[in-house]
Structure formats: structure tokens, C-alpha cells
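Novice: test case, fold it:
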Amino acid sequence: MDKYFFTIFLFFTIGTATVFAQKKTDAVLVAKDTLKSNDIDPLTPAKAAFYSAVLPGLGQAYNKKYWKIPLVYGALGTSVYFYIDSNRNYRKYRNAYKSRLEGYTTDDLAFLDNNRLIAGQKFYQRNRDLSALVTLAFYALNIIDANVDAALIQFNVDENLSVRPVIYPNDVTFKTNVGLTLNYHF
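Specialist: Have a look, this model is predicted:
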């Protein structure tokens, strides 16, 4: 009977100690594996947009996308150039038409009649206004690009989340099937 009692006592003592020890180590391992600190700053997109609004291209520099800065200045510079050029030609045609109405014909557009001067004014005025709108659109696009790029920098793209094509055999017909799997590893 003492052997029987000793065996039961030994079983419960060792068995419960193993169960409790196992639970403790599993809890510690799970906590270490699953808790990862991601430094996500929700204000980063707002900062990048603000910097781009203050000075075009500064938001791209904040996002460390330096190759986009010449594109921003190229787009804005080209549209500002066309605005200035169209405005200069508009004023030239308008001043020539005004001097024509006052009776002077000693300008460099003397070979044009009044209808052509009015058509030239309208043409360059429309191009000037369109260039101003394109400049504002590129300015807004600069701000939006900095904002979206800053938001996407924080997007998680690691190997634990992947979509891969897979070729697997069919169990019934033994032909190969093509599929798409979504794998997420914890």
C-alpha cells in the first residue's frame, strides 16, 4: 500500500509541477513572440503635407524621396513659365488694341487688324488662366503626394503577409491546378 500511495503522490507532484511549469514558459514565450513595437506616428502624413504646402518639395524631402523634388519643381516651373509668357503676350495684344483705339499704329503688331488683336487677347487670356489652374493643380498634387507617401511609408509589407501563386495537384483527377494563397504567419 505504501508503494501505491508513494506512486500516486509522485505522479501528482511531478505531473502538476510539469503542467504549471509548462504554462509559465509558454506564456512567456508567447508574450515575447507576439508583442512587437511598431513605431507608427499618425501625424507624419500631416507634417509632410504641411511642409509641402509651405515650400513645394519640402514634404518629399521629409519623406526622403529626394528624386521627386526635381519633378515637383519642373512641373511647377513649367506651368509658371507658361503663365508668365501668356500674360506677357496678353498684355502686348491688349496694349496694341488700346493704342489702336486711341489712333496710334506705331506698334510691332501693326500688321494685324482689330479683330485679330481681340482674338489674340482672348487666346492668351485663356492660356494664362489655364496655366494658373495647372499651376494650382500641380501645387495641390505636390501636397497630396507628400501626404500619401508619408502614409504609405508606415504600411507593413513584410514576408509574414504575402500573396503567392501556387500549383497543386487535384486529388481526384491528378491534374495540376493553379491557385492563389494568402499566407499570414504569426
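Novice: for the rest of this, base every contact and every neighbour count on C-alpha atoms.
Specialist: Will do.
Novice: how far away is F186 from D158?
Specialist: 12 Å (C-alpha to C-alpha, to the nearest Å).
Novice: now swap in L35 and tell me
Specialist: From L35 to D158 the distance is 16 Å (C-alpha to C-alpha).
Novice: leaving aside the residues adjacent along the chain, what's closest to P165?
Specialist: L180 (4.6 Å; C-alpha to C-alpha, 6 or more residues apart in numbering).
Novice: make sure the one you found is indeed in a strand.
Specialist: Yes: applying DSSP: H, G, I helix; E, B strand; the rest coil, one finds L180 inside a strand.
Novice: wait, what's in contact with it?
Specialist: 163-166 (C-alpha atoms under 8 Å, 6 or more residues apart in numbering).
Novice: okay, strands next: where are they in the protein?
Specialist: 161-169, 176-184 (DSSP state E).
Novice: tilt between the first one and strand 176-184?
Specialist: Looking back up the chat, that one is strand 161-169. Angle, strand 161-169 to strand 176-184, by axes from the mean of the first three to the mean of the last three C-alpha atoms, to 10 degrees: 160 degrees.
Novice: run through the neighbouring helices and strands of strand 161-169.
Specialist: Other elements packing on strand 161-169 under the criterion 3 or more C-alpha pairs under 8 Å, 6 or more residues apart in numbering; DSSP states H and E are strand 176-184.
Novice: this one next, for a side-by-side:
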Amino acid sequence: MRFIFLILFFLLSLPIVWSQNIPNKQETNLIVKDSVTLTPKINPLAPSKAAFYSAVFPGMGQVYNKKYWKLPLVYGAIGTSLYFYINNNKKYHLYRDAYKNRLAGISDNYSYLDNTRLIQAQKFYQKNRDLSALLMAAFYILNIVDANVDAHLMQYNVNDNLSLKPDLYKNDYTAKQNLGLTLSYKF
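Specialist: All right, here's what the predicted structure looks like:
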């Protein structure tokens, strides 16, 4: 009985074994070309390109990263700082020239201000001019760093194998909704 069962099992399994043909080299190439890769291509030079573009022309790194909505923020921050730099520089030179003219004995439009007030005005506008220049440089550097970090994060692999999801679940004891946080990692 066992012998008949083994022969029957062997004969019935033969078509399954023979149906699995081994692909030749040409078929293997077709399979590789048609297969879909799950991991996207990583460009290691993309962050440095984005930083270089932003350093040469502010905002171009954001355009390279296709984050067009950041462009008005970059130009707004740098442009506002530049406006205040120019405005404070103009007023600083105005009060400085008035003070120099007063020391030279030439009359000026600021006769209602004494010398100490002119010196205070110079210091005030010089401090604000320097602060505006510092902010403009900080926004310029922030523009470069933002383009670099954004290009790095665009290549970051975010898939369902690693997820951090908020979850609402019902508490069995109180019958109320509770908020939970689930961290899952799938191999």
C-alpha cells in the first residue's frame, strides 16, 4: 500500500517538477529589464548642487529642488534686510554729514538738534545698518542650508516599512477614545 502511494505521489509530482524550466541567458536579461526596482535612484551630488546654486544666485537651490513656494520667502527675507540696510545707511550718512558740516562751521538742516543728538542718531542708524547686514548674511546662509537639507531629505526613503502613526483606539474599560502612537518597523 505504501509502495503504491509513493509511486502515485511520484508520478503526480513529475509534471510540477518538469514545468519549472530554467531560463536561459536571454530570458534572464528580459526579466531584469522588466523588473521594477523598489528603491529610487539616489543622486549623491544633488545636495551639493542645490547648495551651489543657492550660493551663486539665492533661491535657485529651491528651484532646483522644485520647492517653488520657498522662493518668495527667500527673496522677501533677503530683500527686506537689504531695504533696511540701504535705508539705515542713507540716514547714517545724512546725520554724519550734518555733524561734519557743523564741525566745519557750515549750516545744516538739523539746527534743532545739538551735537550729542547728532552723534546719537549716527550711532543708532549705524547699529541698525550693521544689524540689517548681519540679518541679510544670515538669511543668505539660511537659504543655502535650506536648499542643501531639502535636497538631502528629498532622497530620504519614506515607505511603509518604517512608520510612526497616530492611532485612535477605544478603551475597553471606560468606552472612551484614546490617542496612541504606533512605531512599527517591518523587515
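Novice: quick one: TM-score?
Specialist: The TM-score (TM-score structural alignment, normalised by the length of structure 1) is 0.75; 174 aligned residues with a C-alpha RMSD of 3.4 Å.
Novice: indicate which one of the strands of structure 1 is closest to F9 of structure 1.
Specialist: strand 176-184 (45.3 Å; C-alpha to C-alpha).
Novice: stretch 63-71 of structure 1 corresponds to what range in structure 2?
Specialist: Under TM-score structural alignment, the match for stretch 63-71 of structure 1 in structure 2 covers residues 65-73.
Novice: buried residues in the matching stretch?
Specialist: 65, 70-71 (16 or more other C-alpha atoms under 10 Å).
Novice: just the ones of those residues in helices?
Specialist: In this view, the buried residues of stretch 65-73 of structure 2 that belong to helices under DSSP state H are L71.
Novice: possible to save the buried residues of stretch 65-73 of structure 2 as JSON lines with distance to D97 of structure 2?
Specialist: Shown next, in JSON lines, are the buried residues of stretch 65-73 of structure 2 (distance: C-alpha to C-alpha, whole Å):
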{"residue": "N65", "distance to D97 of structure 2": "47"}
{"residue": "K70", "distance to D97 of structure 2": "41"}
{"residue": "L71", "distance to D97 of structure 2": "38"}
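Novice: and the contacts of stretch 145-163 of structure 2?
Specialist: 39, 42-43, 46-48, 50-51, 54, 61-62, 65, 182-187.
Novice: ok, of those, which come out buried?
Specialist: Judged by 16+ other C-alpha under 10 Å, buried ones among the contacts of stretch 145-163 of structure 2: 46-48, 50-51, 54, 61-62, 65.
Novice: show the contacting residues for whatever residue of structure 2 lines up with V54 of structure 1.
Specialist: Alignment note (TM-score structural alignment): V54 of structure 1 maps to V56 of structure 2. By C-alpha under 8 Å, 6+ apart, the contact list for V56 of structure 2 is empty.
Novice: any idea how far the residue lying closest to G180 of structure 2 once chain neighbours are set aside lies from S35 of structure 2?
Specialist: Leaving aside its sequence neighbours, G180 of structure 2 sits nearest to D167 (C-alpha to C-alpha, 6+ apart; 5.0 Å). From D167 of structure 2 over to S35 of structure 2 the distance is 35 Å, taken as C-alpha to C-alpha.
Novice: cool, and F187 of structure 2?
Specialist: F187 of structure 2 is 21 Å from S35 of structure 2, by C-alpha to C-alpha.
Novice: what about stretch 90-100 of structure 1, how far off from structure 2?
Specialist: Once fitted to structure 2, stretch 90-100 of structure 1 is off its aligned match by 0.8 Å on average (mean C-alpha distance after the TM-score superposition for structure 1).
Novice: ok, residues contacting that stretch?
Specialist: Counting by C-alpha under 8 Å, 6+ apart, 105, 107, 109, 114, 117-118, 120-122, 124-125 sit against stretch 90-100 of structure 1.
Novice: repeat that for 6 Å
Specialist: For stretch 90-100 of structure 1, contacts defined as C-alpha atoms under 6 Å, 6 or more residues apart in numbering pick out 117, 121, 124-125.
Novice: which part of structure 2 matches it?
Specialist: Against structure 2, stretch 90-100 of structure 1 falls on residues 92-102 (TM-score structural alignment).
Novice: may I see the buried residues of that stretch?
Specialist: So, applying 16+ other C-alpha under 10 Å, buried residues of stretch 92-102 of structure 2: 92, 95-96, 98-99, 102.
Novice: can you check stretch 108-127 of structure 2 too?
Specialist: 118-119, 121-122, 125-126.
Novice: what of stretch 73-85 of structure 2?
Specialist: 74-75, 77-78, 81-82, 84-85.
Novice: out of these, which sit inside helices?
Specialist: 74-75, 77-78, 81-82, 84-85.
Novice: in structure 1, which spans are helices?
Specialist: Going by DSSP H, structure 1 shows helices at 2-34, 44-54, 58-62, 69-101, 114-153.
Novice: any chance of those in TSV, with distance to F174 of structure 1 too?
Specialist: Conversion of the helices of structure 1 to TSV gives the following (distance: least, C-alpha to C-alpha, whole Å):
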stretch	distance to F174 of structure 1
helix 2-34	40
helix 44-54	52
helix 58-62	54
helix 69-101	54
helix 114-153	43
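Novice: looking at these, spot the one closest to K175 of structure 1.
Specialist: helix 2-34 (39.5 Å).
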